[in-house]
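[1] the sequence isn't on hand, but the structure is:
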C-alpha cells in the first residue's frame, strides 16, 4: 500500500474522531456532517466505517452520529443501545424513530452547512 494513502487515511480518521469528540451532549450530527467537518464532504460511508472499527468500550460519543434522514442506522441491540444513549441525553425520537434535525442537530454544524 502507498504510504501517502495510509497517511491520508490515518489523518482523515483522526479528524473524524476529533469532530465526533466535539459533539455536545444532547445534540446529533449526520455522517455527512462529520465527513464535511473532517475535510472530505463525500466520505460519509467512511465515517460509518471508522465508527464500526471503534474498540468496545470507546468513550467517543459515537451514538450522536445518525443518518441524513434523522434516523439511527443501526439495527437490533445496537439500535437499542444508541437510542437509549441519545434518550438519556434528552434527544427525542418520534413514533417513527426519527430525530428532528432542526431541533437536535448541533448548531455549529447547521451554521457551517
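    Received, thanks. Since we're looking at a predicted model, the values are computed, not measured.

[2] CA atoms for contacts and neighbours, from now on please.
    Noted.

[3] are we agreed that residue 90 is in a helix?
    No. Checked against DSSP: H, G, I helix; E, B strand; the rest coil, residue 90 lies outside a helix; its state is coil.

[4] got the buried residues for stretch 60-68?
    The neighbour-count check on stretch 60-68 (16 or more other Cα atoms under 10 Å) flags 60-67 as buried.

[5] A further structure is provided below for comparison with the first:
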C-alpha cells in the first residue's frame, strides 16, 4: 500500500527541516530517511517547493546528495553563505564539513 501525500506528511517533512541548525545543511534523501521514507527524496523536494504555503521554514538549508543547491533558486546560496556555509570551487557545499549530523 502506498502512502498518500497529505498535510500530516507535509508537516512531518517541514518539522525536520525546521530542526536543521543554522550553518548546516541536510540532503533531500537525509530528510526522507529521517521520516521513514528512504526512497522519497523527490517527494521531499516537491514538498519544499510548496513550503511557502505552510509557513516560514529554512528550506535553503536543504541541498541534493552532491551538495548542489536548487537550480532555479539563486538566493539559496546567498542565504547559506550568510550562515557561514562556504562553497567549494565547484559551487557545491562541502557535505563532509557542513552536513547536519543527526
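    That came through fine. Fair warning: this is a prediction, and the values are worked out from it, not measured in the lab.

[6] can you pull the TM-score for these?
    Taking TM-score structural alignment, normalised by the length of the second structure as the basis, the two superposed chains have a TM-score of 0.88; 101 aligned residues with a Cα RMSD of 2.0 Å.

[7] quick revisit: among the buried residues of stretch 60-68 of the first structure, which lie within strands?
    65-66 (DSSP state E).

[8] give me the aligned partner of residue 76 of the second structure over in the first structure.
    Matched to the first structure by TM-score structural alignment, residue 76 of the second structure sits across from residue 82.

[9] residue nearest the centroid of the first structure?
    Of all residues in the first structure, the one closest to the mean position by Cα atoms, centre = their mean is residue 65, 2.4 Å from it.

[10] mind naming the longest helix for the first structure?
    As assigned by DSSP state H, the longest helix anywhere in the first structure is helix 3-22.

[11] excluding its own residues, what touches that helix? List them.
    Residues outside helix 3-22 of the first structure that contact it (Cα atoms under 8 Å, 6 or more residues apart in numbering): 34-35, 37-40, 47, 50, 60-62, 64-65.

[12] just the ones of the residues you listed in helices?
    34-35, 37, 47, 50.

[13] just the buried residues of those.
    Buried among these (16+ other Cα under 10 Å): 34-35, 37, 47.

[14] could the residues you listed go into TSV alongside distance to residue 3 of the first structure?
    Converted to TSV, those look like this (distance: Cα to Cα, whole Å):
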residue	distance to residue 3 of the first structure
34	25
35	22
37	24
47	21
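
[15] thank you, goodbye.
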